[in-house]
Structure formats: C-alpha cells, structure tokens
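only geometry, no sequence info:
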C-alpha cells in the first residue's frame, strides 16, 4: 500500500522565531492589526510504500532524525492512504 506522508516541522514554543516576528510585523504594516503569535515552519511531503505500521514507524523516525532538529523543533506526522490508481 502507498501512503501520502506529511511532516509538519515547527520551532518549539520556547524558541524565538525571528522569521515569524518579521511576518507578523509585515502583516501589521499592511493593516492587519489583529494578527499575533505568528510562527513559521516547514512542510515536507513524501510517498512511502509498505505496511501501515512500518510506514508510520519510518515516517516518525525520519521526522525525528532527518527532517527536524529535535532540540529546537517539534515534528508532527500525518499519514493518508493513497487511493489505488487504475492502470491505463
């Protein structure tokens, strides 16, 4: 089975996010004064193939070791089964 895997990586709440602050100031200068607490992160998408339990374990391992810095970042993994595509 094939799975669409999304890994969301964000700085831990205790880590200063200068990029988020820059975005927050920019949107404020554009007149959006009700925006606060902006945090900027990254999204990594991939397709993994195998049994669901093995795919979940692999995705979590990749998220925690390769795709994020666990000292400074949190990683959240979403896994969705891909529909079978008819061959032409």
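Noted; the coordinates are in hand. It should be emphasised that the depicted structure is a prediction, and the values quoted were computed from it without experimental measurement.

Only C-alpha atoms from now on, for both contacts and neighbour counts.
Fine.

can you give me the helices in the chain?
Along the chain, counting by DSSP state H, helices occupy 18-29, 52-65.

Ok, which of the ones you listed comes nearest residue 41?
Minimum separation from residue 41 across these (CA to CA) falls at helix 18-29, 8.7 Å.

One more to weigh against that first structure:
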C-alpha cells in the first residue's frame, strides 16, 4: 500500500521558502498570488498490516516536527498491474 504524508508549517510560523516562491512568481509576472506556503510530501510503500496508529507514530517521532508542523496521512490505492 502506498501512503502519502503531507507535512506543512503550522499557521503563524514564518515560511521564508513560501515567501521566496511568492516573490519569484510576482517577478515572473504572475499577478494575484497573495501568499505561498511550502511543505513536503513523503511517500511510503508499506505492508497492508501497517496501522494508522503506527503511521501516526512515524510522523510524530520522525517525519514531522510537532512544534512547528502539521501533517496529514493519506492511504493511496495502488492499481493492480495487468498481466504481461
């Protein structure tokens, strides 16, 4: 099973990378962008036996900095491959 974990900065935490993206878009002529926030996507391939609690523990202990970041876990169904 494929797992996607989205990690983003909490509201109120300064995001210099997001600001750089916003200014770069403005510099390229893209108007109307009022704010940009950068985050990260982590994809894991795990056994079906891995529980939501285990995934939550992975995020809290390693994948996200709980002081300044939030995370969201998404299970993604992997399509079966057609026989060759």
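Nice, I can see it. Since this is a predicted model, take the numbers as computed values, not measurements.

TM-score of the superposition?
Once superposed, the chains reach a TM-score of 0.86 (TM-score structural alignment, normalised by the length of structure 2), with 84 aligned residues with a CA RMSD of 1.8 Å.

one step back: can you lay out the helices of structure 1 as TSV showing mean neighbour count and distance to residue 79 of structure 1?
Formatted as TSV, the helices of structure 1 follow (neighbours: other CA atoms under 10 Å; distance: least, CA to CA, whole Å):
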stretch	mean neighbour count	distance to residue 79 of structure 1
helix 18-29	14	27
helix 52-65	16	7
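
got TSV for those helices, with distance to residue 35 of structure 1 too?
Converted to TSV, these look like this (distance: least, CA to CA, whole Å):
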stretch	distance to residue 35 of structure 1
helix 18-29	7
helix 52-65	29
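
Which of those sits closest to residue 7 of structure 1?
Taking these one by one with CA to CA, helix 52-65 is closest: 6.5 Å.

Residues contacting that closest one, please?
Outside of helix 52-65 of structure 1, the residues within contact range by CA atoms under 8 Å, 6 or more residues apart in numbering are 1, 3, 5, 7, 48, 49, 70, 75, 76, 77, 79.
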